[in-house]
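# need the 3D shape of this:
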Amino acid sequence: MLDLPFGQGLVFLVGLGIIGYGVALGIRAWTEKFREQLSAEGQSGDAGTAYLWLGKIGHAAKGVALSIVGGLFCYAAVTHDPKKSGGLDQALREVLDQPFGPVLLVLVGVGIGCYGLFSFARARHLSR
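Down below sits the predicted model:
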């Protein structure tokens, strides 16, 4: 794709789009916009508090992971090296190679697990 006319620009724009979605997930976590997806029952009591924390942590972690993927796409476009772009697995490998990488990787993994648990809660307490 990078060798096509405007290929680098397109890959860079895709990377920016992925980063934008990651940032949107982070904003969604901060503002708790995801609460709209849960019924009142899903937001009340101790279970509701847990669901909200899972949603907050999960959306933030997913946003961070996707922003890293988008960053790799942008980096690949700038360096004109398609091997530099990759999916979530390559993004997580990049995190692992950083100082405190294993700790960061565990935090991102726990966060994505929280997103998964929130998804179960959302399926059970879907707001209609």
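# from here on, just use CA atoms for contacts and neighbour counts.
OK.
# quick one: Ser122 and Leu96, what's the gap?
Residue 122: Arg, not Ser. As judged by C-alpha to C-alpha, to the nearest Å, Arg122 and Leu96 stand 31 Å apart.
# when those two are compared, which one has more neighbours?
Higher neighbour count among Arg122 and Leu96: Arg122, with 20 against 16, using other C-alpha atoms under 10 Å.
# one more, for comparison:
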Amino acid sequence: MTDLTSYVPSPPPQWVENFARFGLTAKGVVYSLIGLLAFMAAFEIGGQSTDDTKRSGVLRTIQDLPAGDVLLGLTAVGLLCYAIWRFIQAIKDTEDKGSDAKGIARRLRYAFSGLVYGGFAFLAARMVLGDSSGGGTDSRETLTAKLLEQPFGQWLVGIVAVGTIAAGIYQIYYGFSEKYKKEVHTSRVQHEAELLLIRAGKLGYMARGIVWLLIGYLLLQAALKSRASEAGGNSDAFALLENSSYGSFILGAVALGLIFYGVFMFLRAKYQPIRS
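As a prediction, this is how the structure comes out:
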């Protein structure tokens, strides 16, 4: 199997590589759990509902396991490591995106990802310390409410909605076109693992794109109706799928895709070259 890229990255400091691989593993755990909980909600297994797929619900699932506080603490550290790595990618331009408009946009995306997972890590840490008072709030709804209070607030929310929908479309394209394979040197992967990587990445990115499309749709409804309560996150997107025709099967398929996305994160943690 030929290598998918001729670029051989220079080795980063060991702590950066450790942060990246630990962070990718933690992200894999989170997405695998989101997919598992969504699948259980789709077919009403174990009394699960789409409400359990909120950030706090996923973290609480970890906390309810044996030695749950320890596991949740490790998850919090892993998510923080992932956030720091994303900031390093954005600031140092370790992925060679450049300083033109397209490159800056990609680096800002890394920074935004760092903020999102940093917030996730903060929530997990609070829950470990016994304070989950903020776990039930919907961050998108809160952000939407603040944007709607601004001048031209509906337009601002509409722009965010369109951006989210565009990101969802790109995620589906990214998965279908198999562009994600460049993130891992396949020359380091055994043939069986490479097949799993290709399939997991394709299904995972496409499922993630569908969820982003639905979140963008909810944001667009919030903009059009000027009601922050119309906005929502993963759990609201899953509820939309569940309430559609053949909803259980559609939600189940998307849930399996998110589990595959989690598996792809594990493969990235093992095989992805980390650049300095």
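# which residue numbers in structure 2 go with the longest helix seen in structure 1?
Counting by DSSP state H, the longest helix found in structure 1 is helix 45-79. Taken onto structure 2 by TM-score structural alignment, helix 45-79 of structure 1 occupies residues 191-225 there.
# picking that back up, and the following helix or strand past the longest helix of structure 1, what does it pack against?
Downstream of helix 45-79 of structure 1, the first helix or strand assigned by DSSP states H and E is helix 88-96. Counting contacts by 3 or more C-alpha pairs under 8 Å, 6 or more residues apart in numbering; DSSP states H and E, helix 88-96 of structure 1 is packed against helix 45-79, helix 101-124.
# same thing but at 6 Å, please
Counting by 3 or more C-alpha pairs under 6 Å, 6 or more residues apart in numbering; DSSP states H and E, the packing neighbours recorded for helix 88-96 of structure 1 are helix 45-79.
# now the helix it packs on on structure 2. Mean distance?
For helix 45-79 of structure 1, the mean deviation from structure 2 after alignment is 0.6 Å (mean C-alpha distance after the TM-score superposition for structure 1).
# next one: stretch 102-111 of structure 1
Looks like 0.8 Å for stretch 102-111 of structure 1 (mean C-alpha distance after the TM-score superposition for structure 1).
# isn't there a strand covering Leu2 of structure 1?
No - with DSSP: H, G, I helix; E, B strand; the rest coil as the criterion, Leu2 of structure 1 is coil rather than part of a strand.
# burial count for Val29 of structure 2?
21.
# what about it, helix or strand, and which?
Going by DSSP H and E, Val29 of structure 2 is in helix 14-42.
# give me the stretch of structure 1 that that helix matches.
The aligned range for helix 14-42 of structure 2 is empty, by TM-score structural alignment.
# what residues are up against the corresponding residue of structure 2 for Leu126 of structure 1?
Residue pairing (TM-score structural alignment): Leu126 of structure 1 is matched to Gln272 of structure 2. Going by C-alpha atoms under 6 Å, 6 or more residues apart in numbering, Gln272 of structure 2 touches Val184.
# quick one: Gln272 of structure 2 and Leu197 of structure 2, what's the gap?
11 Å.
# quick one: whatever residue of structure 1 lines up with Leu241 of structure 2 from Val64 of structure 1, how far?
Mapped onto structure 1 by TM-score structural alignment, Leu241 of structure 2 lines up with Val95. Val95 of structure 1 is 11 Å from Val64 of structure 1, where distance means C-alpha to C-alpha.
# again, but for Leu126 of structure 1
The value you get for Leu126 of structure 1 to Val64 of structure 1, if C-alpha to C-alpha is used, is 25 Å.
# so what does Glu36 of structure 1 match up with in structure 2?
Aligned counterpart of Glu36 of structure 1 in structure 2: Lys182 (TM-score structural alignment).
# oh, that last question was meant for Leu104 of structure 1, not what I typed.
For Leu104 of structure 1, the residue aligned by TM-score structural alignment is Ile250.
# what of Val11 of structure 1?
So Val11 of structure 1 corresponds to Val157, using TM-score structural alignment.
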